[in-house]
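>>> no FASTA, just this:
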């Protein structure tokens, strides 16, 4: 991590110049500059997958492969910063690595079950076990059976490690993982990077939403962008006078369009 942080971040002008040199002249030195300046982004994303029980260095290495693929395909003339473009490729490679190597995923054979696997941790409100109502809500949200949610929660909890002080057989403190967690306060460069990324993502999202038809945009906003209380499929089905399945189809298609447009929108 010290080595990664030693590489300087690039300004927008420097990034554009290196990317154009790579695009027009296949300049590998320029490609290297683009890659090493974004290694901290890979490490940041990889930290989000530590809970799956896989080595962090392996997660970072897979993320680096995604970063290299992103650099190879990056077009600076689209007006989008590399950080926004690379996130998709980095996460895609890490996801594939998790699916190939973590035994719990091998039991999740359907697309819905894999969606449950990758989203259950974030959908839980706290570290406590899910209540029956929460199980039903998550099952409905992800279109899986309630028993699938319960089983996956049990398996995920079985892999977790306490971050509090642990004791050996003699009662002595032997391991304290919480002492090694990253500080919540970001360093200035990381804070600026996160702020810029959030601004770019927000601009791209609004542009993508504006391209949707009125009904599709209403569904996406009600389902995902309502901070207080997101609407259910049945709520929107009643509002538009169609079936819940039809609302799900519209939502799925709209989300696909939004994701595609966010990759290309400035």
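Perfect, thanks for sending it. These figures come from a predicted structure and were not determined experimentally.

>>> hey, let's count contacts and neighbours off CA atoms from now on
OK.

>>> can you pull the contacts of the residue most central in space within the chain?
Closest residue to the average C-alpha location of the chain: residue 91 at 6.4 Å, with Cα atoms, centre = their mean. Going by Cα atoms under 8 Å, 6 or more residues apart in numbering, residue 91 touches 45, 63, 66.

>>> so which of those is the most crowded?
residue 63 (28 neighbours; other Cα atoms under 10 Å).

>>> Figure out the helix or strand that the nearest residue to it once chain neighbours are set aside lives in.
Spatial nearest neighbour of residue 63, excluding adjacent residues (Cα to Cα, 6 or more residues apart in numbering): residue 90 at 4.6 Å. Using DSSP states H and E, residue 90 sits in helix 82-101.

>>> Sort out which residues of the next helix or strand after that helix are buried, please.
Using DSSP H and E, the helix or strand that follows helix 82-101 in sequence is helix 103-106. Buried residues in helix 103-106, counting neighbours by 16 or more other Cα atoms under 10 Å, are found at 104, 105.

>>> what's helix 103-106 packed up against?
helix 82-101 (3 or more Cα pairs under 8 Å, 6 or more residues apart in numbering; DSSP states H and E).

>>> Would you indicate which residues of the helix it packs on are buried?
Counting neighbours by 16+ other Cα under 10 Å, helix 82-101 gives 82-87, 89-91, 93-95, 97-99 as buried.

>>> got another, please set it beside the one above:
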């Protein structure tokens, strides 16, 4: 029997999720699903046994309900299955994918309202997850969730770049733009209003002109008080995800990343390590402004900024050498 994960991958990133992802995950239970084509706009997938009970059950909720049955793997199980995958074991590959589908959903939530439907974001993220499963080396000592996060984000960001924009942007520009949009989401939750470019610039310690120019590239900026969609009553502000949400995958990923960050930070100079720890709330420190850090360590704001820039450059090189994106620091 042909492996459905492989067939999905060959179709490319432009395909719709609909039957594909559901079948990929639950290929042994096809009788549970029925494609409802009465509504051609949504083309919702509903479980046959629920069709009469709750016709409003959408594809998204169904998918989220179903993937909850796949248990997370322990560190030892990840190593075990990864070694089998390296030998070509397709059952091990399927198990590794299914056990990390919730991680993809958690990451996909951060890209809502960026031009792609939520299910499409999940699908693209699943393609990144599949790639991570094939590339993962268990002998390097990292948890799979930390490694996979980078690949999932790459896949989603490329899909947004290629499918959701009239004018396509280079991937490095999209990554930079994501930093500003992430800051905008954090400030929206903190200030209870849509932040200005000036507020974002101060939050990130970036030049105002640079922030304004980058935000101008985003075609999907809208008022946080406007409806999230044409069919939704809730304003966009109420649909924004809380990046501090303590779901199991988030905690697992943060604890694993924190452990390796401690080792990476030890490779920096004393000043660089202290500045970065205090600026980004690492190593148990509270997040501080440049002025606050300067007061603590007895340096000027400008000198603290210079040390931060130098430290981040060094840290970025260390992380990229080991296959990780420095954008993980901003989540």
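Received the coordinates, thanks. Please read all numbers here as calculations on a predicted model, not as lab measurements.

>>> Could I get the TM-score for this pair?
After superposition, the two chains reach a TM-score of 0.72 (TM-score structural alignment, normalised by the length of the first structure), with 248 aligned residues with a Cα RMSD of 4.2 Å.

>>> circling back to that earlier point, which ones among the contacts of residue 91 of the first structure lie within helices?
45, 63, 66 (DSSP state H).

>>> residue ranges of the helices in the stretch 201-331 of the second structure, please?
Secondary structure of the stretch 201-331 of the second structure (DSSP state H, counting those that start in this stretch): helices at 208-215, 236-239, 248-265, 270-280, 290-297, 301-321.

>>> same question, the stretch 51-200 of the second structure
Under DSSP H, counting those that start in this stretch, the stretch 51-200 of the second structure gives helices at 59-67, 75-86, 90-98, 101-109, 118-135, 144-163, 171-191, 197-204.

>>> re earlier: quick one: residues contacting the residue mapped onto the residue nearest to residue 63 of the first structure from the second structure.
In the second structure, the residue equivalent to residue 90 of the first structure is residue 152, according to TM-score structural alignment. Contacts for residue 152 of the second structure (Cα under 8 Å, 6+ apart) come out as 104, 107, 124, 125, 126, 127, 128, 129, 132.

>>> now those in a markdown table, with distance to residue 92 of the second structure?
Output for those, formatted as a markdown table (distance: Cα to Cα, whole Å):
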| residue | distance to residue 92 of the second structure |
| --- | --- |
| 104 | 19 |
| 107 | 23 |
| 124 | 21 |
| 125 | 19 |
| 126 | 16 |
| 127 | 17 |
| 128 | 17 |
| 129 | 14 |
| 132 | 14 |
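
>>> ok, so of those residues, who is nearest residue 240 of the second structure?
Minimum distance to residue 240 of the second structure across these is 12.9 Å, recorded for residue 107 (Cα to Cα).

>>> can you pull the buried residues of stretch 129-144 of the second structure?
Buried-residue list, stretch 129-144 of the second structure, by 16+ other Cα under 10 Å: 129, 130, 131, 132, 133, 136, 137, 138, 142, 143, 144.

>>> same question, stretch 192-201 of the second structure
194, 195, 197, 199, 200, 201.

>>> swap in stretch 213-227 of the first structure?
216, 217, 219, 220, 222, 223.

>>> Quick check: residue 21 of the first structure vs residue 29 of the first structure, distance?
Separation of residue 21 of the first structure from residue 29 of the first structure (Cα to Cα, to the nearest Å) stands at 9 Å.

>>> The counterpart of residue 200 of the first structure in the second structure: neighbour count?
Residue 200 of the first structure maps onto residue 256 in the second structure, with residues paired by TM-score structural alignment. Residues lying near residue 256 of the second structure (other Cα under 10 Å) number 16.
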